[in-house]
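Visitor: the following block contains a protein sequence and its predicted model.
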Amino acid sequence: MSGGKDIKKALDEIVDREYTFMHICGTHEAAIAKSGLRSVLPKGLKIVMGPGCPVCITPQGEIDAALELAGKDCIIATYGDLMRVPGTKGTLDSCGGDVRVVQGVHKAVDIAKETEKEVVFISVGFETTAPTVAATLLTNPPDNFSILCSHRFVPPAMKFLLEQGEASLDGFMLPGHVCVVSGYEMYEKFAVPQVVAGFEPDDILLGLYMLVKQVKEGRAEVENAYPRAVSKEGNKKAMEMLYQVFEPCDVEWRGFPVIPKSGLRLKPEFKKYDALDKFGVTIKHVEKNSACICDKVLRGIADPTDCKLFGKACTPQNPVGPCMVSHEGACRIWALYNQKKY
């Protein structure tokens, strides 16, 4: 197929019933909404967003831990998306502490080199960002540097979603950015149609076509529609560094319970960089107590516009939930591009 029109025509011809596929990437959601892709999909074909925003799935207890660290006279270095995610007692943006936005862990280390104060980097992200943090810790940063580790792995969350069956999914569009680093071999254990897709509208249409084709043919495998960037083995060196510094652990996701082996923690030989250990801070589970439905949006069982707060009490200027804060959050994306249900 030579282009978007050809792919769309083929997709129109092949869709013969209702299909629901989930993507697990905020950049996919932004591309879909910005291009108006949902408005041109065949009737019955639905693509929903899952837990593909690392800021959104960071539970409130970890935000509270970051706020507690800010109260201990630490310099907090963080990505801009985390600044306004609500904790139990406010946000990093409003806490009154020394909180600085950085573009990456290396910038946080630069701050630590220029001060005697303790510097804590709030280290969030999937397989895409964890290797950069691992590489930095392998360079022996200053003793006044540490991290609050909030990294997650994508496959265990997929396993949970499949076992729960809430969203009645026919398959997954795999995250292109994550697969650039991790490859896609680890996804082959799931007996469900999966396609790695890129981020142009044509890439996404092709991914959907390949997913529908798998379902119709009774296949359940991983196919790569993004070969210009993704290989089966991924970036082996990056993953080797990740496992040199981190090990899997059980961890809670926002909107999910504790998912086994879905998080990362520092190995014992790197514990001196663990801010929780260093400052005696613990992460506590926080019960949901608002009308926000970010938890359901992250599980693919609700759209942002299903929320009573969307566009009213909750806006990008005054966010109530994390999905309205992050640039990769479904609610913010839908608000930005005036996305509606189709």
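Guide: Here it is on my side, so go on. Fair warning: this is a prediction, and the values are worked out from it, not measured in the lab.

Visitor: all contacts plus neighbour counts: C-alpha atoms, from now on.
Guide: OK.

Visitor: Ser35: neighbour count?
Guide: Ser35: 13 surrounding residues under other CA atoms under 10 Å.

Visitor: ugh, typo on my part, it should be Val48
Guide: Using other CA under 10 Å, Val48 is surrounded by 22 other residues.

Visitor: what about it, which SS state?
Guide: strand (DSSP: H, G, I helix; E, B strand; the rest coil).

Visitor: I'd like the next helix or strand past the helix ranked longest in the chain.
Guide: Ranked by residue count and defined by DSSP state H, the top helix of the chain is helix 201-217. Counting by DSSP states H and E, the next helix or strand C-terminal to helix 201-217 is strand 222-224.

Visitor: and for that following strand, what are the contacting residues?
Guide: Strand 222-224 has contacts (CA atoms under 8 Å, 6 or more residues apart in numbering) with 184, 187-188, 193-197, 210, 230-231.

Visitor: in helices, which of the residues you listed appear?
Guide: Those of these lying in helices (DSSP H): Met210.

Visitor: where exactly do the strands run in the stretch 201-342 of the chain?
Guide: Along the stretch 201-342 of the chain, the segments classed as strands by DSSP state E, counting those that start in this stretch run 222-224, 246-252, 258-266.

Visitor: make CSV out of those and add mean neighbour count and distance to Met83.
Guide: Below are the strands of the stretch 201-342 of the chain laid out as CSV (neighbours: other CA atoms under 10 Å; distance: least, CA to CA, whole Å):
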stretch, mean neighbour count, distance to Met83
strand 222-224, 22, 35
strand 246-252, 18, 20
strand 258-266, 19, 22
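
Visitor: so which of these is nearest Cys179?
Guide: Judged by CA to CA, the one of the strands of the stretch 201-342 of the chain that comes nearest to Cys179 is strand 222-224, at 9.9 Å.

Visitor: take a look at this one as well, against the first:
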Amino acid sequence: MATNAESGDDELQFRDPEKAEQLTDELEALMDEIGEPVNVMHVCGSHEQAIAKFGLRSILPDDLTVRMGPGCPVCVTNMPEVDEAVALAEEGKIVATYGDMFRVPGTEKSLADARDEGADVRVVYSASEAAEIAEEEPDREVIFFATGFETTAAPTAAVLTSDPPENFSVLSAHKYVPPAMEVVAEMPDTDVDGFLAAGHAATITGYGLFEDFVEEYDTPAVVGGFEPIDVLYALARLLEFIRDDEAGLENAYPRCVSREGNVPAKEQLWEVFDTTSGEWRGIAEIPDANLVLSEDYAHFDARERFDIDVDPGAADPLTEDCICGDIMAGQADPDECELFGEECTPQDPVGACMVSSEGTCKIWLEYGGQPDL
């Protein structure tokens, strides 16, 4: 049964120490009632940032484990996708992308490496900013290397439905979260008792999207926000479902999320994009988890417009020791990787999890992982 949580008559303060203590006590009581260890997975880098930054793991019950799943779109962008963007930049085209993608390693080099060698690679904050560059540079081809989940795919779709310049195109590496959750739920080595779903993606899709998942996999899910109280409250609601052995769904982020989501944004999203199978870096080939431009918008598709010559070389031998895939599948923590903080750092990343601000490894290195505060 899907429910939409309400905060009550009192104004909810999202960094209220007293409320946090009350919720922590509630979590302890729920774990006592459950009587066995519980493993929860969230699928959002913003959740991991909140959990790590505010030291929430230090106040969680000992038997409650909260791990991050494949919730960092930069981290799951596959090497050949980066190689395509690098190849286009090296051909003399302008490649615009988000800052988090700038230093993600491809097979041989990153976009940052390509820029250091003279390619025109620019950091933008939105697809619309990339389209503005195309307007300002009418004699140049401008490619927006588009990454992110539904939250950023919807704005990309909005730009493409707004008659962008003819010299503008999109190299889509957008991903769609629900199929990845299904893959994780089906993994034989993944013991996940419940999912904390991403609130910002659900502002687009609506929390009703998860109803079929909850029913099919008999696993509870709670949509949560990103302040400390949001996270603790969502975990408490999730533990209630687990205690009652109920595969329930709840929206614990009602100030931003509705059951239907942003209907106009969804309509644009599915007008512009189709789903297709694709490799998620370090995880697996996932059916219907990559977003590609639909036939009606194929003339904006960089893969259709250009002959992209990608000749991948040998990957860095250190990548064989990288366990980003296990980390994103919730089967390992960053500090279990022998490269973590040594050979692999934000300044010299081996794996994509160390690059993005939403990558688990970078977050753990910045905030100390599982602090004992």
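Guide: Looks like it came in fine. Quick caveat: nothing in here was measured; it's all calculated off a predicted structure.

Visitor: pull out the buried residues from the contacts of strand 222-224 of the first structure.
Guide: Among the contacts of strand 222-224 of the first structure, those buried by neighbour count (16 or more other CA atoms under 10 Å) are 184, 187, 193-197, 210, 230-231.

Visitor: start to end distance for stretch 254-271 of the second structure?
Guide: Stretch 254-271 of the second structure has an end-to-end distance of 27 Å (criterion: CA to CA, to the nearest Å).

Visitor: which residues are in contact with it?
Guide: Outside of stretch 254-271 of the second structure, the residues within contact range by CA under 8 Å, 6+ apart are 4-6, 153-154, 157-158, 161, 199-200, 202-209, 251, 294.

Visitor: how about a cut-off of 7 Å?
Guide: Contacts to stretch 254-271 of the second structure, defined as CA atoms under 7 Å, 6 or more residues apart in numbering, come from residues 4-6, 153-154, 157-158, 199, 202-208.

Visitor: distance from the chain centre to it, please.
Guide: 18 Å (CA atoms, centre = their mean, to the nearest Å).

Visitor: what residues of it count as buried?
Guide: Across stretch 254-271 of the second structure, burial judged by 16+ other CA under 10 Å covers 254, 256-259, 261-262, 265-266, 268-271.

Visitor: one more: stretch 331-342 of the first structure?
Guide: 331-336, 339.

Visitor: let me have the strands of the stretch 201-342 of the first structure in CSV, adding distance to Phe279 of the first structure as columns.
Guide: Formatted as CSV, the strands of the stretch 201-342 of the first structure follow (distance: least, CA to CA, whole Å):
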stretch, distance to Phe279 of the first structure
strand 222-224, 43
strand 246-252, 20
strand 258-266, 15
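
Visitor: relative to Gly165 of the first structure, which of those is closest?
Guide: strand 258-266 (15.3 Å).

Visitor: can you give me the helices in the second structure?
Guide: Going by DSSP H, the second structure shows helices at 17-34, 45-53, 79-90, 111-116, 127-136, 150-160, 177-186, 199-205, 211-217, 228-243, 263-272, 302-305, 324-328, 360-367.

Visitor: figure out which of the ones you listed is closest to Glu279 of the second structure.
Guide: Evaluated over these, closeness to Glu279 of the second structure peaks at helix 79-90, with 9.5 Å, by CA to CA.

Visitor: coming back round to it: residues in contact with the longest helix of the first structure?
Guide: With CA under 7 Å, 6+ apart as the criterion, helix 201-217 of the first structure contacts 3-4, 7-8, 11, 31-32, 35, 171, 173, 193-195, 197-198, 220, 225.

Visitor: now it, how far from the chain's geometric center?
Guide: For helix 201-217 of the first structure, the separation from the chain centroid amounts to 22 Å (computed by CA atoms, centre = their mean).

Visitor: now stretch 221-228 of the second structure
Guide: Relative to its parent chain, stretch 221-228 of the second structure has a centroid offset of 14 Å by CA atoms, centre = their mean.

Visitor: corresponding residues in the first structure for it?
Guide: Against the first structure, the aligned range for stretch 221-228 of the second structure is residues 194-201 (TM-score structural alignment).
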